[in-house]
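# the following block contains a protein sequence and its predicted model.
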Amino acid sequence: HRHQLNVMFVGGPNQRKDYHIEEGEEVNILFCIAWGCYCFVISSLFFFKSLILSSGQMFLLPARIPHSPQRYANTVGLVIERKRLTTETDGLRYYIGETTNVLFERWFYCDDLGTQLIPIIQEFFSSSQYRTGKPNPDEIVRETPFPLNNTTVMVPFSLQVWLNDHREDLIRKKSLRPFGDNFETEVVIFGPGITKEGGKNADIWIWQMEGTSIFMTEGKTLTLESGDSLFIPAKMTFQWKRTEGCIALCIAQDPMRKRPYA
C-alpha cells in the first residue's frame, strides 16, 4: 500500500553504507523466511549503534535519526511509514570511515524513496568524496534542515512474547499500546470488542493476528481471518467487531500527532 500510509515488505540481502534521515517515524517488524536477522545501524552525535532485529521482533524508530538498514539474505521485513508533508525534508548521507563526520549528504523532498535514492547514490559513487574519502572543500557545509534526534532508541522485542505476556490485559482492557502513547505513530493491539470510527485523519492498517473480526462500512461487510490484513483509507467511517479469541494489530500515523522538535 502506498497512500497516506506506506506499508511495505522489503527483502534481503541489502548491505549499504548510506544513512537515511526522515522527519517521520518508522515501524519495523521482521519475518524470516529461512534464517537470519537484520541489523539496524543508527548514528548518534559521536558513535554508531547496531540494533539486531531477529525473526518476529519489532521496534519503532523515532523521527530524525540517521539509520542504515542492513538486511541479510532470506529475511523479509515489514516497514510502515507515512507520506511526507510538503514541508518535510529527507536526507541521505555518508560518513568518513568509521567516524560520525559527514563525508557527503543531500537533502530532498521524498515522494518515492525507492526511485529517488538511486540517483543520489550514483552521484556519490561518481564524486570526489567517494574517490578520496574526504569531504569536497568546494561544497559549503550547511546546517541540517532540522535538529537531529539523539534520543535513546528502544530495544527490539518479540511481538509474540509481548502478546503472551499481555493476553489477560487485552481481554480486560480491550486494547493496549506496545509502544505507549508518546509517539506520532499509533500502534494498538486489540482484543475482543467493538470499535466505531467516525473518520480518522489518517489511513489505518489492520493485521488480524489471531481469531476473527467483522469489518462493516457503507453497507459492506468483511470478515477478517487469522493472517488477513486490511487497509482503511483516511476519513472512512466504520464499525469493527472483534470476536472472542481475536488479537489484531492496528497502525496509523496521523501527522497531526507529530511531536515538536526538542
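Arrived safely. Numbers count the residues shown, from 1 in each chain.
# for the rest of this, base every contact and every neighbour count on C-alpha atoms.
Noted.
# please name the nearest non-neighbouring residue to V102.
Y95 (4.5 Å; CA to CA, 6 or more residues apart in numbering).
# touching, the one you found and Q129? I think so.
No. Y95 is beyond contact range of Q129, at 10.1 Å (criterion: CA atoms under 8 Å).
# identify the contacts common to these two.
Jointly contacting Y95 and Q129 under the rule CA atoms under 8 Å, 6 or more residues apart in numbering are 103-104.
# number of nearby residues for W205?
By other CA atoms under 10 Å, the residues close to W205 number 21.
# was I right to think it contacts I232?
Yes. With contacts counted by CA under 8 Å, W205 reaches I232, the gap being 6.2 Å.
# if I look at the nearest residue to C32 once chain neighbours are set aside, how far off is L51?
Closest residue to C32 apart from its sequence neighbours, by CA to CA, 6+ apart: T75 at 4.4 Å. According to CA to CA, to the nearest Å, T75 stands 16 Å off from L51.
# more neighbours: which of the two?
T75 (22 against 16).
# against that first model, consider the following:
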Amino acid sequence: MAPFNLLDWVAENSGHFKPPVGNEYLYSGRDFFVMIIKGPNARNDFHQVDSEEFFIQLKGDVHVKTIEDGVVKVHRIREGEVFFIPPNVPHSPQRGPDTLGLVVERRRPEGEPEHLIFFCEKCNTLVYDKVFDCKDIVKHFAQAMEEFWADPVLSTCKKCGHRIAKP
C-alpha cells in the first residue's frame, strides 16, 4: 500500500457517503478498520460495542452524545480534535453538513455483540436494542437502522406510544 492524499480519496469516493451514517471504509484490515464519515448524517440511535473507538475530527465540528451512568452527555469535538470512547459506552455521533471525521475501531471477533439502541424521544424509555453480529459496519449497521424505522412495531414506544421516525 502506498501513501495517498486523504482529501483526494474523499473526493473520489464522495458518492459513497450516504445517510443515515455517511461512512465508508478507508482501510479494512484484519485487526482494525478505519472509516471516513462525512456529514450530514441522520441518526437518532446509539451504538455500543465492547471495544474502544477513536475519533479524529478533520473538518467542522461533531457532537457525540454518550450515555454515562444513565445520563446523556453531549461532547463537542472541534475540527482538529480527537476523542476516545471507552468500551460499552453507548454513543451517537451527530454530524452536520460538510463535516468530515475519521474513526478507528477494532475488528470485532465473530459472535461479539454489537448494539443498535433507540430510546423514546418523548419519555426516554428504551424502545429497541438490537444485538447482532455486525460483520460489515458500513453495510449492516445502516440496514439495521432502516429496518427499525420501517417497522411500526419495533419503532413504537411501548410506554407512551410515540413512534420513532427516521430523521
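Arrived safely. Nothing here was measured: the structure is a model prediction, and the numbers come from that model.
# please work out the TM-score for the two chains.
Remark: TM-score between the superposed chains equals 0.72 [TM-score structural alignment, normalised by the length of structure 2]; 131 aligned residues with a CA RMSD of 1.7 Å.
# can you show me the strands along structure 2?
With DSSP state E as the criterion, structure 2 has strands at 23-28, 32-38, 46-49, 53-59, 62-68, 71-77, 82-85, 91-95, 100-106, 114-119, 126-132.
# count of residues packed around K73 of structure 2?
Neighbours of K73 of structure 2 (other CA under 10 Å): 14.
# for the residue nearest to C32 of structure 1, give its distance to L163 of structure 1.
22 Å.
# returning to that earlier point: what residue of structure 2 takes the place of the residue nearest to V102 of structure 1?
With TM-score structural alignment as the criterion, Y95 of structure 1 lines up with F119 in structure 2.
# contacts only, for its match.
Shown in contact with F119 of structure 2 (CA under 8 Å, 6+ apart): 45, 125-128.
# quick one: the helices in the stretch 101-250 of structure 1, in order.
In the stretch 101-250 of structure 1, the helices defined using DSSP state H, counting those that start in this stretch lie at 113-125, 128-132, 159-173.
# can you redo these as TSV with mean neighbour count?
Below are the helices of the stretch 101-250 of structure 1 laid out as TSV (neighbours: other CA atoms under 10 Å):
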stretch	mean neighbour count
helix 113-125	13
helix 128-132	13
helix 159-173	14
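# what's E105 of structure 2 aligned with over in structure 1?
Using TM-score structural alignment, E105 of structure 2 sits opposite E81 in structure 1.
# same thing with P90 of structure 2?
In structure 1, P90 of structure 2 lines up with P66, judged by TM-score structural alignment.
# stretch 74-83 of structure 2: end-to-end distance?
Using CA to CA, the two ends of stretch 74-83 of structure 2 sit 12 Å apart.
# repeat for stretch 92-109 of structure 2
22 Å.
# mind listing what's buried along that stretch?
92-96, 99-108 (16 or more other CA atoms under 10 Å).
# same question, stretch 25-42 of structure 2
25-26, 33-42.
# for L102 of structure 2, which residues are in contact?
By CA under 8 Å, 6+ apart, the contact list for L102 of structure 2 reads 34-37, 55-58.
# let's go with 10 Å and repeat that
Counting by CA atoms under 10 Å, 6 or more residues apart in numbering, L102 of structure 2 makes contact with 23-26, 34-38, 54-59, 82.
# could you do F83 of structure 2 as well?
Counted by CA under 10 Å, 6+ apart, F83 of structure 2 has contacts 53-57, 64, 75-77, 103.
# out of those residues, which end up buried?
Applying 16+ other CA under 10 Å to these flags 53, 55-57, 64, 77, 103 as buried.
# which one of these is nearest H115 of structure 2?
Taking CA to CA as the measure, H115 of structure 2 lies nearest E53 of the buried ones among the contacts of F83 of structure 2, at 14.1 Å.
# now do the equivalent of the closest one over in structure 1 against E81 of structure 1, distance only.
Using TM-score structural alignment as the criterion, the counterpart of E53 of structure 2 in structure 1 is E26. Distance, E26 of structure 1 to E81 of structure 1, by CA to CA: 5 Å.
# what residues do these two have in common as contacts?
185, 253.
# number of residues surrounding F46 of structure 1?
9.
# what residue of structure 2 matches up with it?
By TM-score structural alignment, F46 of structure 1 lines up with G70.
# tell me how far its match lies from L26 of structure 2.
From G70 of structure 2 to L26 of structure 2 the distance is 33 Å (CA to CA).
# out of the buried ones among the contacts of F83 of structure 2, which is nearest to L7 of structure 2?
Proximity of the buried ones among the contacts of F83 of structure 2 to L7 of structure 2 (CA to CA) peaks at Q57, which lies at 13.4 Å.
# for the closest one, give me its contacts.
36-37, 77-83, 99-103 are the contacts of Q57 of structure 2 under CA under 10 Å, 6+ apart.
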